[in-house]
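Asks: sequence plus predicted model, see below.
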Amino acid sequence: MAALKSYLGIEYKNLLCMDIVCHGVPSPKVFRDYIKYQSSKMKKPITNVDFRNKKSYGWAGHVETITTDGGRKKDSCLYTMLFYQHKILRPVCYVCPYKGLMHPGDLTIADYWGIDKALPGFSDNKGVSLVLVNTHKGNDVLELAKHQSTIEAIETDINKSMQPPLKEPFKEPANRDLFWADYQQNGFEYIAKKYAGKSWTWVVKYRIKKILMDLHLYKVTK
């Protein structure tokens, strides 16, 4: 977004720029090898990956569901666990200048993690979106959308729910070089077992959390 604006050099009235709150960009090689690994385990080509199966686990449950060519499904947190360890993020992510409240777009969108801190009781675990208004143009468009759609827009105090990417980049893990050395020497299956060997426990945890949320015994606080 910043590159586009720098290239154009001037503001265009008919150009609306929208960016996102980005957790980080993982290595495409890791994802390709993950698909090959799961395909080998399931003995079928993978045709679809749902990175957040909200239907079965809710918005707060980060469980990926893999579907094969024959329609077989498998729930997993292997890729999720690797992602949240931040070892597979691109090096530039650790020094990203756009981790903060200041964004180059007219509007910034994201999942509203921390909604229960800013607006207790609002989340239904189906998903709440965060929209940050950065310019007058962005505000005009949002106001127009509020009147021409069925969205429910509520103003909240973002300072009560500052998710990490709105503060600063994630720190580079101390053992990232070791992770990649292990990867290059031993392949994906090795690092899957060494660094995410207990990922199945996350699936169980998120399944229990979804049940508790359905019973209104647990709040989304991520």
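Replies: That came in fine, so what should we check first?
Asks: could you use CA atoms for every contact and neighbour count after this?
Replies: OK.
Asks: tell me which residues in the one helix or strand residue 147 maps to are buried?
Replies: Using DSSP states H and E, residue 147 sits within helix 136-148. Using 16 or more other C-alpha atoms under 10 Å as the burial criterion, the residues of helix 136-148 that qualify are 137-138, 142.
Asks: which of those sits closest to residue 131?
Replies: Checking those against residue 131 by C-alpha to C-alpha gives residue 142 as the nearest, at 8.8 Å.
Asks: so the closest one versus residue 4, what's the distance?
Replies: Distance, residue 142 to residue 4, by C-alpha to C-alpha, to the nearest Å: 22 Å.
Asks: rewinding a little: next secondary structure element downstream of the helix holding residue 147?
Replies: helix 176-186.
Asks: so residue 109, which state does it fall into?
Replies: strand (DSSP: H, G, I helix; E, B strand; the rest coil).
Asks: and it, how far is that from residue 41?
Replies: For residue 109 relative to residue 41 (C-alpha to C-alpha), the value is 36 Å.
Asks: one more structure, for comparison:
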Amino acid sequence: MELRVLDHPLVTHKLTLLRDKKTDSPTFRHLVEELVTLLSYEATREVRVTPVDVETPVAKTRGLELSNPKPLVVPILRAGLGMLEGMMRMMPTAEVGFVGMVRNEETFEPMTYAERLPQDLSARQCYVLDPMLATGGSLGGCVEFLVNRGADHITCICILAAPEGIENFRKLVEHLEVPCTLVIAGVDEKLNEHGYIVPGLGDAGDRLYGLAD
């Protein structure tokens, strides 16, 4: 697994605003979109492309276009949905699938409750969106799920991660024998006893969409 932590003042600025408990949900959603657009620039560095001829108003030249099959963007429900717009802004021709995973708050183990993906992901590059890499279980489970469908290149984009989550995620994906890259805006201090990232930014899903009934 390759780890990339973005070191850029705009990334840190937006992350600081996201951490502030006074930031309301509409502003939080907008900041997440902006931050993910910055993260996706780095995350798509290895996106597969094909040479193509193009004619400008002046002359013919050679360029690049996304290869087929198109990349697949996979937000992990529900918080990952808040990252989708920022990613699609950079790569609007990509396809989108969904995986619903929830963490058991006693065991911290992930459980899959929904998925909407092609049955065959052979030769597909996948970009997984999950704001918080806490224990690493949900993200690792999603990556394994995609690899079992045939995906051969995975890039995961997270806003924040805990050191414990990064290490656990590394262990979960190292046996898959598929290139896996983790792109994040920041690594925080630790997990607390409830499995939340410290200092973190709270529950990303609740801050994006409000508390569930």
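Replies: Good, I have the coordinates. All values reported here derive from a predicted model rather than from experimental measurement.
Asks: TM-score of the superposed pair?
Replies: Here the TM-score for the pair of chains, by TM-score structural alignment, normalised by the length of the second structure, is 0.21; 83 aligned residues with a C-alpha RMSD of 6.0 Å.
Asks: re the thing from before, who has more neighbours out of residue 109 and residue 41 of the first structure?
Replies: In terms of neighbours (other C-alpha atoms under 10 Å), residue 109 is the more surrounded of residue 109 of the first structure and residue 41; the figures are 16 against 9.
Asks: correct me if wrong: the more buried one contacts residue 130.
Replies: Yes: the pair residue 109 of the first structure / residue 130 is scored as a contact, 5.5 Å apart, by C-alpha atoms under 8 Å.
Asks: how close does residue 33 of the second structure get to residue 39 of the second structure?
Replies: 10 Å.
Asks: of those two, who's got more company?
Replies: residue 39 (23 against 19).
Asks: please identify the buried residues of the helix or strand hosting the more buried one?
Replies: Residue 39 of the second structure belongs to helix 25-43 when assigned by DSSP H and E. The neighbour-count check on helix 25-43 of the second structure (16+ other C-alpha under 10 Å) flags 25, 28-40, 42-43 as buried.
Asks: and residue 128 of the second structure, what does it touch?
Replies: Listed by C-alpha atoms under 8 Å, 6 or more residues apart in numbering, the contact set of residue 128 of the second structure reads 73-76, 143, 154-157.
Asks: what's the closest of the buried residues of helix 136-148 of the first structure to residue 54 of the first structure?
Replies: residue 142 (26.1 Å).
Asks: from residue 191 of the first structure, how far out is that closest one?
Replies: With distances taken as C-alpha to C-alpha, residue 142 of the first structure is found 44 Å from residue 191 of the first structure.
Asks: before we move on, what about residue 83 of the first structure?
Replies: Residue 83 of the first structure is 13 Å from residue 191 of the first structure, by C-alpha to C-alpha.
Asks: does residue 195 of the first structure touch residue 84 like I think?
Replies: No: applying C-alpha under 8 Å as the test, residue 195 of the first structure and residue 84 come out as separate, 11.2 Å apart.
Asks: dump the buried residues of helix 136-148 of the first structure into TSV; add distance to residue 54 of the first structure as well.
Replies: As requested, those are arranged in TSV below (distance: C-alpha to C-alpha, whole Å):
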residue	distance to residue 54 of the first structure
137	33
138	29
142	26
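Asks: nearest to residue 64 of the first structure among those residues?
Replies: residue 142 (31.6 Å).
Asks: which ones are touching the closest one?
Replies: Per C-alpha under 8 Å, 6+ apart, neighbours of residue 142 of the first structure: none.
Asks: name the element residue 142 of the second structure belongs to?
Replies: Going by DSSP H and E, residue 142 of the second structure is in helix 137-148.
Asks: I'd like the next helix or strand past that helix.
Replies: strand 153-161.
Asks: elements contacting that next one?
Replies: Judged by 3 or more C-alpha pairs under 8 Å, 6 or more residues apart in numbering; DSSP states H and E, the packing partners of strand 153-161 of the second structure are helix 25-43, strand 125-129, strand 132-133, strand 180-187.
Asks: can you redo those as a markdown table with distance to residue 167 of the second structure?
Replies: Shown next, in a markdown table, are these (distance: least, C-alpha to C-alpha, whole Å):
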| stretch | distance to residue 167 of the second structure |
| --- | --- |
| helix 25-43 | 20 |
| strand 125-129 | 18 |
| strand 132-133 | 10 |
| strand 180-187 | 12 |
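Asks: among those, which is nearest residue 51 of the second structure?
Replies: Per C-alpha to C-alpha, nearest to residue 51 of the second structure of these: strand 125-129, 17.9 Å.
Asks: the first structure: strands as residue ranges?
Replies: Assigned by DSSP state E, the strands in the first structure fall at 18-20, 46-50, 64-68, 73-76, 107-111, 129-133.
Asks: surely residue 179 of the first structure meets residue 191?
Replies: Yes: between residue 179 of the first structure and residue 191 a contact is recorded at 7.4 Å, counting by C-alpha under 8 Å.
Asks: so what touches stretch 35-43 of the first structure?
Replies: Residues contacting stretch 35-43 of the first structure (C-alpha under 8 Å, 6+ apart): 45-46, 68, 188-189.
Asks: drop anything exposed from those.
Replies: 46, 68, 188.
Asks: list just the nearest of those residues to residue 79 of the first structure.
Replies: Using C-alpha to C-alpha, those come closest to residue 79 of the first structure at residue 188, 11.0 Å.
Asks: residue contacts, that closest one?
Replies: 30, 33-34, 37.
Asks: redo these as CSV? Include distance to residue 74 of the first structure and neighbour count.
Replies: Output for the contacts of residue 188 of the first structure, formatted as CSV (distance: C-alpha to C-alpha, whole Å; neighbours: other C-alpha atoms under 10 Å):
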residue, distance to residue 74 of the first structure, neighbour count
30, 19, 18
33, 17, 14
34, 13, 17
37, 13, 15
